[in-house]
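Undergrad: what would the 3D arrangement of this be:
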Amino acid sequence: MVKHFKPEVIPNPEQRWLSDEEQAAWRTLIAVTVRLPAALDRQLQRDAGISHFDYQVLAGLSEAPDSTLRMSALAMLTESSLSRLSQVVARLEKNEWVRRTPDPTDGRYTLATLTTDGWDKVVATAPGHVEAVRTHVFDALTKAQISQLTTIGQRIMSAISQ
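TA: Here you go, the predicted model:
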């Protein structure tokens, strides 16, 4: 059993404790951030044999000009470290879905390019993934809530970036 302390019991009276409403919202947000990626990962593993992160990499490249991005840009796009991304791209290379080459404009950088087989993987995988996203997120929300979700997410991301 977890012991919950009331603010008056804690030595620092200036601490800004969460209200009951904030605590409920916080716990819900934590549950979403844990359960949603896991649900999407299960669907992608079951239907396509890839992880959610693999799909993010492939989809990110599929939307890039010439299906190519610098690895550093792809890491930012996928909210990943360069070392994690490098390991995943190495695995995707073995499946011949991605190819890495030196950047011809600056050899200090490496480019990741989606191959034809990689494109085919994205095209085959996207419908099931979109359906899972609809089922787990958008079907449960009204249009107004979708707009609110965007605003809330942007505000949280902005606060994180400060």
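Undergrad: C-alpha from now on. contacts and neighbour counts both.
TA: Will do.
Undergrad: for this protein, what spans make up the strands?
TA: Taking DSSP state E to define them, one finds strands in the chain at 68-70, 98-102, 110-114.
Undergrad: would TSV of those with mean neighbour count and distance to Ala140 be doable?
TA: Output for these, formatted as TSV (neighbours: other Cα atoms under 10 Å; distance: least, Cα to Cα, whole Å):
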stretch	mean neighbour count	distance to Ala140
strand 68-70	20	34
strand 98-102	17	35
strand 110-114	23	33
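Undergrad: adding distance to Ile152, write those out as JSON lines.
TA: Listed next are the strands of the chain as JSON lines, based on distance: least, Cα to Cα, whole Å:
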{"stretch": "strand 68-70", "distance to Ile152": "29"}
{"stretch": "strand 98-102", "distance to Ile152": "34"}
{"stretch": "strand 110-114", "distance to Ile152": "32"}
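Undergrad: could you also give me the structure for this second sequence? I'd like to compare it with the first:
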Amino acid sequence: MKTPADAEEPRWLTDEEQRTWQAYIQASMLLEDHLDRQLQRDAGMPHVYYGLLVKLSWAPHRRMRMTELAEAAKITRSRLSHAIARMEKDGWVRREDCTSDKRGQNAVLTDKGFKVLQETAPGHVAAVRMALFDRLAPEQIAQFADVCRIIADGLQPEGADLPWLR
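TA: Below you'll find the model as predicted:
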């Protein structure tokens, strides 16, 4: 079955769009690498683990269903399970059976994990500030936020709630 997109010529990127796309790819890869190296050096954890700890710290009672945490972090359940297992060994999180669904599990941020997050946050915020916000004028920060919200809203599955984007 042909779709309208199959019948049309591809909408190739203009030269300006291509430059913008390549700049975005380069910046996002460099930023992720920068933040990952900072967190590995300062806390012995990859950026994705830090993000999981943050999401758990924001959750009611510092706990989230594993499936919801995987969706919020935009990682596979398999990758989440591996990350949680590693953080369990470090005592940062624990798993609990879900009381409302016997098949489900919750990830719970422990006091030790919360303390690690509190100790790690200042260095991470400094790295984010140096790599991103200190390079932008206030009006550019507002524009960047608007652009990121538009992109996230357009790509987010219908009905998903992203309170931190408001």
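Undergrad: returning to that earlier point: the strands of the first structure: which one's closest to Ile160 of the first structure?
TA: Proximity to Ile160 of the first structure, assessed across the strands of the first structure by Cα to Cα, is greatest for strand 68-70 (24.4 Å).
Undergrad: matching residues in the second structure for that closest one?
TA: Mapping strand 68-70 of the first structure onto the second structure (TM-score structural alignment) gives residues 63-65.
Undergrad: before we move on, what about stretch 130-139 of the first structure?
TA: Here stretch 130-139 of the first structure aligns to the second structure at residues 125-134, judged by TM-score structural alignment.
Undergrad: got a list of contacts for that stretch?
TA: Under the criterion Cα atoms under 8 Å, 6 or more residues apart in numbering, residues Leu31, His34, Leu35, Gln38, Ile141 lie in contact with stretch 125-134 of the second structure.
Undergrad: in the first structure, what residue corresponds to the third one?
TA: For Leu35 of the second structure, the aligned position in the first structure is Leu40, judged by TM-score structural alignment.
Undergrad: give the contact list for that match.
TA: Leu40 of the first structure touches His52, His129, Ala132, Val133, counting by Cα under 8 Å, 6+ apart.
Undergrad: hmm, try it at 10 Å
TA: Leu40 of the first structure makes contacts with Arg46, Ser51, His52, Phe53, Gly128, His129, Val130, Ala132, Val133, His136, as judged by Cα atoms under 10 Å, 6 or more residues apart in numbering.
Undergrad: try Asp66 of the first structure
TA: Thr113, Leu114.
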